[in-house]
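**Q** take this sequence and fold it.
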Amino acid sequence: MKESELFTPVKKLLLNQGCKDVYGEVCNYDVVGVAPDSEFIVEMKKNMNFKVIEQAHQGIGRAKYVYIAIPKPKSEIPNRFARTILNDYGIGLIYIDSDSASIEIPSAEHDIHWRNIREDVLPHNKIMIGGVKSGDGPTEYSITIDAVKAFMRDRDWVTIEEILQHVDTHYSNPKPSLAATLRATWNESWCERKIIKRKTHFKFKND
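**A** The predicted structure is shown next:
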């Protein structure tokens, strides 16, 4: 079962949980559900591992509920330690069996202390399928990031304002949205930042 095949049952589950809309591939998260008074982040994997736990943990503070979704295992023994970690961090667990999904461990209710994930939902996320590998096709997000990288690659430290003077983005509110994106943990591999004269500057990491 591919990760993208987990999307439909997860979407159905989130709609049953009260979400009015479910989106795929929002920022670095597989699935995002938005209800009137809450948000859901779901990271999907074919099996439980520390990578997916780390990815889900990064969603804490950006949504009220955070889950990991995996196919229902034949045995619980391999997941015992993982379940302990999930309980410690308040991360929920969803099991997918054929074309249905059910909550095995409810997520704790998390406070929002970072940028709310619903603020990063874009129109194209409505038709995206969660779990599709980023290399399978360009998105508005990837096009924006590629353009930002191209501008920054051969330059020294630049501000958000300087980037936006030369790069068109897909964001409806470009300055705070791009600043949050460049600060995100998943962009640390290529983007570094520091304060120069009380202003945040960014630079492309050249290996």
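**Q** alpha carbons only for contacts and neighbour counts from here, please
**A** Fine.
**Q** the chain: helices as residue ranges?
**A** Counting by DSSP state H, the segments of the chain that form helices are 7-16, 50-57, 80-89, 140-152, 160-166, 174-183.
**Q** deepest of these, which one?
**A** Stretch with highest mean neighbour count among the helices of the chain: helix 7-16 (a mean of 20; mean count of other Cα atoms under 10 Å).
**Q** which strands and helices lie in contact with it?
**A** With contacts defined as 3 or more Cα pairs under 8 Å, 6 or more residues apart in numbering; DSSP states H and E, helix 7-16 has these neighbours: strand 21-26, strand 29-35, strand 100-105.
**Q** this one as well, want them side by side:
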Amino acid sequence: MMLAVIKETELFEPVKHWLEERDFTVYSEVQFDRRADVVGRLGNLLVVVELKTSLSLDLIQQCVDWRRYTHYVYAAVPRPKRHLNSYARDLLRREGIGLLTVEHHKADWLHQEDWWNVQIHVHAQLNRHAATHYLLKHLYEEQRYGPPGGHRGGGYVTSYRITMERIRNVLRWERNRRDSDGWLSVREICERVETHYANPRVSVARALLNFEHHWCESKREGGKLYFRLREGSE
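**A** As a prediction, this is how the structure comes out:
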């Protein structure tokens, strides 16, 4: 059995699957005054998972900082070739932080495809008094389709990215029209673009304002939001 080397971004999918098997809805790259790699929500129950390539004191401190905002906190790292650091494992237990290890097994004579395995080495302790309202109000639908947790750049083909590309194409077409100034309201955008959102107008406006402002400019006029493709973003 051969273990493959795992990058930080590759930890996301197996951890996401592990949470979804437990009926959690998964959000990635959730940020308010700090950023959580992965957040799982089951009703009002929240779990934060921080992804790193090794178990370090910095990772443990990150997890400790999340304890006040969520019911459970886990650190997720690739399974080490030899053994887990016993001091770090004891420290996690004392702080109430859980530990997940992720294995990536390459295909062999027994398995036709690569496969992943997530194991719990330390169970997280429930924080019944967590101030979860801070984190709950920063969970948006687009975070379910955005870049994977642990990610530091673009390039992932997701439902979110497909929606944004459709909007960009519509705004590009509108800007290139001779009789148009290029501005479209949220209502006009949603009438022309099929999106993956359950509540398109609110979600599209939030996504364009918070995540896509590098290519999409906005203005408010008469109490309505309007968007236009930025000049030079063709």
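**Q** of all the helices of structure 1, which one comes closest to Ile105 of structure 1?
**A** Counting by Cα to Cα, Ile105 of structure 1 lies closest to helix 80-89 out of the helices of structure 1; the figure is 8.1 Å.
**Q** what range in structure 2 matches that closest one?
**A** Mapped onto structure 2 using TM-score structural alignment, helix 80-89 of structure 1 spans residues 86-95.
**Q** cool, stretch 61-70 of structure 1 as well?
**A** Mapped onto structure 2 using TM-score structural alignment, stretch 61-70 of structure 1 spans residues 68-77.
**Q** buried stuff in the matching stretch?
**A** 68-77 (16 or more other Cα atoms under 10 Å).
**Q** what is the neighbour count of the counterpart of Ser100 of structure 1 in structure 2?
**A** Aligned by TM-score structural alignment, Ser100 of structure 1 pairs with Asn117 of structure 2. For Asn117 of structure 2, the number of neighbouring residues by other Cα atoms under 10 Å comes to 13.
**Q** look at the closest residue to Asn117 of structure 2 other than its chain neighbours and say how many residues are nearby.
**A** The shortest distance from Asn117 of structure 2 to any non-neighbouring residue, by Cα to Cα, 6 or more residues apart in numbering, is to Glu103 (5.0 Å). Under the neighbour criterion other Cα under 10 Å, Glu103 of structure 2 is assigned a count of 21.
**Q** repeat for Asp37 of structure 1
**A** Counted with other Cα under 10 Å, residues neighbouring Asp37 of structure 1 total 8.
**Q** point to the residue nearest the middle of structure 2.
**A** When Cα atoms, centre = their mean is applied to structure 2, the residue found nearest the centroid is Ser28 (1.0 Å).
**Q** OK, contacts around the equivalent of that one over in structure 1?
**A** By TM-score structural alignment, Ser28 of structure 2 lines up with Gly24 in structure 1. By Cα atoms under 8 Å, 6 or more residues apart in numbering, the residues touching Gly24 of structure 1 are 30-32, 125-131.
**Q** do that again at 7 Å, thanks
**A** Contacts for Gly24 of structure 1 (Cα atoms under 7 Å, 6 or more residues apart in numbering) come out as 30-32, 125-126, 128-130.
**Q** top of those residues by neighbour count?
**A** Highest neighbour count within these: Val32, with 29 neighbours (other Cα under 10 Å).
**Q** what does that residue align to in structure 2?
**A** In structure 2, Val32 of structure 1 lands on Val39 (TM-score structural alignment).
**Q** likewise Ile41 of structure 1?
**A** That one, Ile41 of structure 1, aligns with Val48 by TM-score structural alignment.
**Q** what is the neighbour count of its match?
**A** Val48 of structure 2: 26 neighbours (other Cα under 10 Å).
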